[in-house]
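Engineer: fold the following for me, if possible:
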Amino acid sequence: MKKAMPGVVALLALGALYLLVWPVPIAPLAWDAPNAPGYTGPHAVNTKLANLQMIDLKGEVGPEHIQFGPDGKLYTTVASGNILRMNADGSDQQVFVNTGGRVLGFDFDAKGNLIAADAMRGLLSIAPDARITLLSENVNGDPIRYADAVVVAKSGKMYLSDASARFAPKDWGGTFEASVLDILEQAATGRILEFDPATRTTRVVAKGISFANGVALSQDEKSLFVNETGKYRVWKIAVTANNLDLGTLAHEPSAQASVLLDNLPGYPDNLMRGLNGKIWLGLAKPRNPTIDKLAQKPWLRSLTLRLPRALWPIPKAYGHVIAFTEDGKVVADLQDPSGAYPETTAVTETNDRLYVQSLHAHGLGWLAAPQ
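Structural biologist: Okay, here's the model as predicted:
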């Protein structure tokens, strides 16, 4: 035993040295995490999202965004880089195109082109014949590192979230891995961009966002609704804003930007316009008490990345989507505490169905629309 002790001590010392000084890719910043509200009030626990009916995606995974095209077909993006096209019931399923990247969000322009936010490539236009055109991959020479969501205005202008200016999915193992790094760091480098196809120029609408995610336009198209995933909130931002730093505005009134929904019970992901003025939002994961407790402990967040991935404080699976009005009133809340359909990102609403978007599901979930 005595002979073994020096070796044990040396191993313990090496382990401690590793935990203390091994390089990690993040430089965490302290921030003020609000006390989690829990599942109360409009978010009281329910099972309205349980027992979804499923459309088989034939081996594809992660219907991150779902939308009906001008041709009446249902389109969805999946993890393989494919964009699938099918009938509303999932029949006649086919691969419309593979971008060679990972499309997260998309919309259609007035000419029927699919405008895609590709996390690996930037902003793309995909013609009805599947021809791909790169619209924008940088802002004044600064790369778009993590294109996430996009919406097209009637003017033709396109509003795009660039989730992180620090962690590009193509460099850090994929979209999920890059998002974890960005949210752990809390450097708030996400931004909202505007691409004008008339001038082919890209500008920054707003910056200073902790993982800029879902984007939706107001009905009058004067404002953008934007999910700030890393800080559990939704912003309302004037489309006329220019290089507006939201990091300085969270607790100050502004004519150009304000927090519409704050201190949500989970991580807000996509935003989708629904029927009758609703906007659907998906909470991909619930809040994690450990993560909130580490908000003021950046060094411990660094240490987290030196642990095996199985020990990272990744929140549990919990299905949750909500709908709200433009004045911030929650009008629908659907949950599945079992998390059987994982990482719910939003809802695509039709007159008879609610299609549920997901980061990692192995099928396309749907339920009958409430009558």
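
Engineer: please count neighbours and contacts with C-alpha atoms only from this point.
Structural biologist: Noted.

Engineer: buried stuff in stretch 230-241?
Structural biologist: G230, K231, Y232, R233, V234, W235, K236, I237, A238, V239 (16 or more other Cα atoms under 10 Å).

Engineer: now do that stretch: everything it contacts.
Structural biologist: Under the contact criterion Cα atoms under 8 Å, 6 or more residues apart in numbering, stretch 230-241 has outside partners 33, 183, 186, 205-206, 210-211, 221-228, 256-268.

Engineer: what of stretch 274-287?
Structural biologist: By Cα under 8 Å, 6+ apart, the list of residues contacting stretch 274-287 reads 36, 216, 219, 265-273, 315-326, 342-351, 358-359.

Engineer: ok so, going back, among the buried residues of stretch 230-241, which ones are in strands?
Structural biologist: With strands identified by DSSP state E, the entries of the buried residues of stretch 230-241 that belong to them are R233, V234, W235, K236, I237, A238.

Engineer: rebuild these as a markdown table, extending it with distance to L104.
Structural biologist: Below are these laid out as a markdown table (distance: Cα to Cα, whole Å):
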| residue | distance to L104 |
| --- | --- |
| R233 | 20 |
| V234 | 19 |
| W235 | 20 |
| K236 | 21 |
| I237 | 22 |
| A238 | 24 |
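
Engineer: related to what we said a few turns ago, any of the contacts of stretch 274-287 buried? List them.
Structural biologist: Using 16+ other Cα under 10 Å as the threshold, 36, 216, 265-273, 315-326, 342-349, 358-359 are the buried ones among those.

Engineer: in strands, which of those residues appear?
Structural biologist: Of the positions in the buried ones among the contacts of stretch 274-287, 216, 266-273, 319-324, 344-349, 358 sit in strands, assigned by DSSP E.

Engineer: would you do the same for the sequence below? I want to compare the two.
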Amino acid sequence: MMKLLSLVAISFALLFSLTDFSGERPKHGESMLTIHIPDFRLIPTTGASGPESFVFDFSGEGPYTGLSDGRVVKWLANDSRWIDFAVTTLTREGCEGPHEHQQTEHVCGRPLGLAFEKSTGDLYIADAYMGLLKVSPKGGVANQMLDEPLRFTNGLDIDQRTGVVYFTDSSSVYQRRNYIGVMMSGDKTGRLMKYDPNTKQVTTLLSNLAFPNGVVVSQNGDYLLVVETAACRVLRYWLNDTSTSKSRDNYDIFAERLPGFPDNIKKSPRGGFWVGLNTKHSRLTKFAMSNSWLGRTALGLPVDWMKVHSVWAKYKGNGMALRLSEGSGVISEVFEGNNGNKWISISEVEERDGTLWVGSVNTPFAGMYKI
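Structural biologist: Next up is the predicted model:
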């Protein structure tokens, strides 16, 4: 009995470590600027939650975002409302309406990463369950691009020079509705992949990654950046032979020891890259990351860790976003709410026309802030 109680106590400590109690702040960056947000606009996402990622089409309309019930919706700025644009599966019975979408997302789909292809106007979608999809500029039901089944498709970006799509498969063991298991188990079965629409070929660029998440092509197309969530770092994968990387695998570390668990990554028009941090670190998270056996032990207990984490996340908001410099990956800017206006989590920051669109996989709204 005492052993079981000890295991439960350790497990709860591990889970709660995913929520920050220390208020840790970034300590590096020569020109770090912290933005406190006393007042910004919240835009509810009607009927579902979790606007994880944003993208604008090449006419400047949008943004578009994916929601927890499997829809991709489009923001009409003139009307100040969202409209349905696409779905990632024809199976829609029981998907929409107010209920716990996490329980049905494996049936209804969960669109995460989004990117438009310039030459065709098609929207590519990384759906956690349905894989890599594409839908025409008119919207509708998206079509699957891959024959290979994927367990946890997550982030994507497109090299507009070649049309090649780069995307992540976060785990070959756990699905998105059990993503806490990826973090707690020390799973390293994730992959960085590419899809060439001309040849229809899929290639694995990097494997054995710890929860690969967001991916972005650099401004000049020389390299990719891919977020490794569980390792709290960003990797740089070189796409040409002019890199200074000496790694046999053609990649190096762009940024590491981030002050939380990074999610998506997007280019900033002011230079550099915005990285959303789902959760900031505490002393307990650091301890847990150094002792992965704790997580594996906790997963063996009869506890619904996803549910417990969801409840705690609602009351312990501590998301943050960082802008990393383009050359060195140094933190140059920080986005977070003040004490009375915290975010549960921040999945992504999309900067457009002097406005920051802030997404979170846990909230029923998107945030909009004028810089």
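
Engineer: between the ones in strands among the buried residues of stretch 230-241 of structure 1, which is nearest S155 of structure 1?
Structural biologist: For these, the minimum distance to S155 of structure 1 (Cα to Cα) is 15.1 Å, reached by A238.

Engineer: and G190 of structure 2, how many neighbours?
Structural biologist: 26 (other Cα atoms under 10 Å).

Engineer: so what corresponds to it in structure 1?
Structural biologist: In structure 1, the residue paired with G190 of structure 2 according to TM-score structural alignment is G190.

Engineer: how near is that match to L281 of structure 1?
Structural biologist: Here G190 of structure 1 is placed at a distance of 19 Å from L281 of structure 1 (Cα to Cα, to the nearest Å).

Engineer: next one: Q219 of structure 1
Structural biologist: Here Q219 of structure 1 is placed at a distance of 16 Å from L281 of structure 1 (Cα to Cα).

Engineer: swap in L14 of structure 1?
Structural biologist: Distance of L14 of structure 1 to L281 of structure 1, given as Cα to Cα: 46 Å.

Engineer: between those two, tell me which one has more neighbours.
Structural biologist: Under the criterion of other Cα under 10 Å, the comparison of L14 of structure 1 against L281 puts L281 first, with 27 against 12.

Engineer: once you drop chain neighbours, what's closest to the residue mapped onto that one from structure 2?
Structural biologist: Matched to structure 2 by TM-score structural alignment, L281 of structure 1 sits across from V275. Using Cα to Cα, 6 or more residues apart in numbering and skipping residues adjacent in sequence, the residue nearest V275 of structure 2 is I265, 4.5 Å away.

Engineer: the one you found and V216 touch, don't they?
Structural biologist: Yes. Counting by Cα atoms under 8 Å, I265 of structure 2 does reach V216; the two are 6.3 Å apart.

Engineer: overlap of the contact sets of the two?
Structural biologist: Shared contacts of I265 of structure 2 and V216, defined by Cα under 8 Å, 6+ apart, comprise L225, V226.

Engineer: buried ones in the biggest helix by length in structure 2, by neighbour count?
Structural biologist: Of all the elements of type helix in structure 2, the one with the most residues (DSSP state H) is helix 2-16. In terms of neighbour count (16+ other Cα under 10 Å), helix 2-16 of structure 2 has its buried residues at L7, V8, I10, S11, F12, A13, L14, L15, F16.

Engineer: ok, stretch 53-62 of structure 2 next?
Structural biologist: Burial within stretch 53-62 of structure 2, assessed by neighbour count using 16+ other Cα under 10 Å, is assigned to S53, F54, V55, F56, D57, G62.

Engineer: need the counterpart of L132 of structure 2 in structure 1.
Structural biologist: When the two structures are superposed using TM-score structural alignment, L132 of structure 2 falls opposite L123 in structure 1.

Engineer: distance of that match from N87 of structure 1?
Structural biologist: L123 of structure 1 sits 26 Å away from N87 of structure 1 when distances are taken as Cα to Cα.

Engineer: more neighbours, those two?
Structural biologist: Neighbour comparison, L123 of structure 1 and N87: the larger count goes to L123, with 27 against 14 (by other Cα under 10 Å).

Engineer: the more buried one: which element?
Structural biologist: strand 122-126 (DSSP states H and E).

Engineer: what's the helix or strand following that strand aligned against in structure 2?
Structural biologist: Once strand 122-126 of structure 1 ends, the next helix or strand along the chain (criterion: DSSP H and E) is strand 132-136. Counting by TM-score structural alignment, strand 132-136 of structure 1 falls onto residues 142-146 of structure 2.

Engineer: relative to the whole chain's centre, how far out is that stretch?
Structural biologist: Using Cα atoms, centre = their mean, to the nearest Å, the mean C-alpha position of stretch 142-146 of structure 2 is found 21 Å from that of the whole chain.

Engineer: same check, this time on stretch 281-299 of structure 2
Structural biologist: Distance of stretch 281-299 of structure 2 from its chain centroid, counting by Cα atoms, centre = their mean, is 21 Å.

Engineer: can you check stretch 120-131 of structure 1 too?
Structural biologist: Stretch 120-131 of structure 1 sits 20 Å away from the centroid of its parent chain (Cα atoms, centre = their mean).
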